[in-house]
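Asker: I need the structure of the sequence given here:
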Amino acid sequence: MSIEINKIHHVGHVVYEMETALELYRKLGFVCQPPAYPMMAGQEGETPKPFGAANAHIAFVDNFIEIVTVVREGGRIPDDAHFVSLSAPPTALSRIIASINRTVVTISRCLARFEGMHILVFSSSDAVSSAARLDQEGVGHGGVLTVQRPVETSSGTQLVPVRLLEIDDEHVIEGRLAFAENPPLDALQTQIKTDHPNGATELVEAILCTGDGEFDPCVARYRLYLGVEARTEGEARVFDLGGGRITIIPDSRLTDLLPGEALPSLPGFAGYTVKVRDLHATRRHLEAHGFPMIETARGDVVVPGASLLGTAIIFRQD
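Answerer: Got it, this is the predicted structure:
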């Protein structure tokens, strides 16, 4: 049994327009950090310009929601965007640019399928141990890399190095899967504690829908990725990860879990769940801002994907 995977690190909502997505999430009652746009000059002496992939975070204490888009020539950039200039020795810079270009290819491929959630990253206490376990199971990966994660503190944005491990498996059609370590405890302790107006406190679940004929193979490969056994919950299979869970459900039963939902391409992530302090207060906020809502059999409140750029969000009482 895996002991290094403890929860969901973050999910990624891939969108066509960053500004549209930020407006929508802020209306939902989430505090969104300013989006980050990488900047680089095409040639020496030229003015740096945005390129690659831009992202924005919705932060909780130790996980987050990421909004991701591809930077397009002439595309609209939000007024509060934070521009990150890339500067490094030529050999290092070439590797950074190659990595960004691979990310752009992945995001573009996701958008070609549908706008919605396409990124799921698991929180690992030790990325090296996760890599060794994947090696043992014969699961391909890109090796452990160190990346910079922005952390909002009272003194401004700090870039904190964290270790990341990408799964490289031909069977992963649903998007991007990875493992990441959280920043050191001292960095998290200085992070600004975000008080979301909708009362959201934590990201706790990702929901994957697959074709009926691919359901069992999909559950089997996630068992390899996570190193834990799934339990049965109705027609779904659930992988418990301490502070979170991954739910996999066949397409024919998706509406049992999320009434009215349908995905244009399978397999795909149908949505994610956040816990809230007071579900009644959350409902009032959503009603006041005109969002349609559905109540599930277990009492959760769902805003349908059709109203949220292809991804359903489930609000659950903490």
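Asker: can we go C-alpha only for contacts and neighbour counts from here?
Answerer: Fine.
Asker: ok, E181 touching R163?
Answerer: Yes. E181 is within contact range of R163, at 5.6 Å (criterion: CA atoms under 8 Å).
Asker: can you list residues touching both of those two?
Answerer: Common contacts of E181 and R163, defined by CA atoms under 8 Å, 6 or more residues apart in numbering, comprise A127.
Asker: this one next, for a side-by-side:
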Amino acid sequence: MGYTITHLHHVGHVVEDMAQAITVYERLGFRLPPPRCPAMPLHEGGAPEPFGTGNTHADFPNSFLELVAWIQDGTTDRLPADAHLVPLEAPADVLPRLVEQIRETSANVAASLNRFEGLHILMLSSPDIDTAATQLSDADVHHGGVNTVRRPTPPGALKPVETVRYLEISGDDPDARSGTVAEGRVGVAADLDPDIQSARHLDHPNGAVDLVEVVLCVADQEMDAVQERYETYLGRAARHDGPGRVIDLDDAALRLVPASGLDALLPGERPAALPAFVGYTVAVHDLSLTRDLLHRNGLPLRGTPSGDAFVPSAAALGAAVTFRQARPRAGQRRPNSLVSG
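Answerer: Modelled structure (predicted):
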């Protein structure tokens, strides 16, 4: 029986400087709202100050790209001026645990950043996350159970509160941080609510409409073990393709590539560490227009053997960003134009 994991939910790009990262992503042609960061008084009687992590999204109808930055307590110099500080509000008996969870997340992000700046998060998407959690447990995949958090929705949404349900997979290594595997944070999230997602910024200057592929680079001798692990997570068999292997989801894919084959897949790329998520692919309305925008914005652009175009990781803060011509979908609205970011 296959798991109820159907597509990619999001990838998380961990960056040193959020303000710089937003500038890079805008040059890549993505539209992002001001980042949000939790805040609370760090001293009795003090004003709320940022701590933990700050993040923002480039949203699509069914998926998104996340930028994440580690924030030293009270430090705002790596946040843009329009960042939104979100004061923590919770009952007195709940607040200490909430703060502890945020600090745990912050520590994981800091550890990822110490490893390298780039992709450290892969969340898969399921229409039935409770069943997915049960099936993972039945397959002896360790995870912390389904978590539920709630947050305000963007202006214009049909609902005032968004409920986010997710789980994080833990590796078998006893020394690994909770909720992580060797390549980073991997988990499953409930499908995005279309009524809420439609209120977000979905029209991007580069014409991007979906996250359709993630590339995981591993040591050659670890390929079989990593393939088996992800086949277990996803309940789907991998197929051989080019220098690596691909596990197809309903409308996206996870690509596993050995370190020796990365250059053949993404010419000129070298992994910062092993194993590591080295890049992702977004589908765009019109690849020729996307290429024009990237050239106008002064970004280097390379081609892949399959005909996609990618911005090298050296120009995109440690992650190769690939653009692919989208397959037409019934009822899909095209943007009026692509403009310089």
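Asker: strands of the stretch 51-200 of structure 2, residue ranges please.
Answerer: Remark: strands assigned in the stretch 51-200 of structure 2 by DSSP state E, counting those that start in this stretch are 52-59, 64-71, 84-87, 118-126, 147-152, 161-168, 185-190.
Asker: likewise for the stretch 151-300 of structure 1?
Answerer: Counting by DSSP E, counting those that start in this stretch, the strands of the stretch 151-300 of structure 1 are 156-167, 176-180, 200-210, 231-233, 236-240, 245-250, 268-276, 294-295.
Asker: and those as TSV, adding distance to H9 of structure 1 and mean neighbour count?
Answerer: Compiled in TSV, those are given as follows (distance: least, CA to CA, whole Å; neighbours: other CA atoms under 10 Å):
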stretch	distance to H9 of structure 1	mean neighbour count
strand 156-167	11	18
strand 176-180	7	23
strand 200-210	8	24
strand 231-233	21	11
strand 236-240	14	20
strand 245-250	11	24
strand 268-276	13	24
strand 294-295	26	14
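Asker: do you know which of the ones you listed lies nearest R149 of structure 1?
Answerer: strand 156-167 (5.2 Å; CA to CA).
Asker: sorry, back to before: make CSV out of the strands of the stretch 51-200 of structure 2 and add distance to V14 of structure 2.
Answerer: Listed next are the strands of the stretch 51-200 of structure 2 as CSV, based on distance: least, CA to CA, whole Å:
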stretch, distance to V14 of structure 2
strand 52-59, 9
strand 64-71, 5
strand 84-87, 19
strand 118-126, 5
strand 147-152, 21
strand 161-168, 17
strand 185-190, 11
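Asker: nearest to V214 of structure 2, of the ones you listed?
Answerer: strand 118-126 (8.3 Å).
Asker: select the longest helix from structure 1.
Answerer: Ranked by residue count, the top helix of structure 1 under DSSP state H comes out as helix 90-113.
Asker: so stretch 221-234 of structure 1 corresponds to what in structure 2?
Answerer: Mapped onto structure 2 using TM-score structural alignment, stretch 221-234 of structure 1 covers residues 229-242.
Asker: and that stretch, what's buried?
Answerer: Y230, T232, Y233, L234, G235, R236, A238 (16 or more other CA atoms under 10 Å).
Asker: run through who's touching it.
Answerer: 1-3, 5, 136, 139, 141, 227, 245-248, 265.
Asker: also stretch 101-116 of structure 2?
Answerer: By CA under 8 Å, 6+ apart, stretch 101-116 of structure 2 touches 14-16, 52-53, 68-71, 120, 177, 184, 272-273, 318.
Asker: 7 Å instead, please
Answerer: By CA atoms under 7 Å, 6 or more residues apart in numbering, the surrounding residues in contact with stretch 101-116 of structure 2 are V14, G52, T53, W70, H120, A272.
Asker: the fifth one -> structure 1?
Answerer: Taking TM-score structural alignment for the superposition, H120 of structure 2 sits opposite H118 in structure 1.
Asker: what's G318 of structure 2 aligned with over in structure 1?
Answerer: G318 of structure 2 maps onto G310 in structure 1, by TM-score structural alignment.
Asker: I'd assumed its match was in a helix, is it?
Answerer: No. Looking at G310 of structure 1 with DSSP: H, G, I helix; E, B strand; the rest coil, it is coil, so not inside a helix.
Asker: and P78 of structure 1, what's its match in structure 2?
Answerer: Checking TM-score structural alignment: P78 of structure 1 goes with P80.
Asker: what's the burial count for its match?
Answerer: Neighbourhood size, P80 of structure 2 [other CA atoms under 10 Å]: 17.
Asker: that one against A21, yeah?
Answerer: No. The pair P80 of structure 2 / A21 is not scored as a contact, 10.0 Å apart, by CA atoms under 7 Å.
Asker: ok, back up a step: quick one, what contacts the match of G318 of structure 2?
Answerer: Neighbours of G310 of structure 1 in contact, by CA under 7 Å, 6+ apart: E115, G116.
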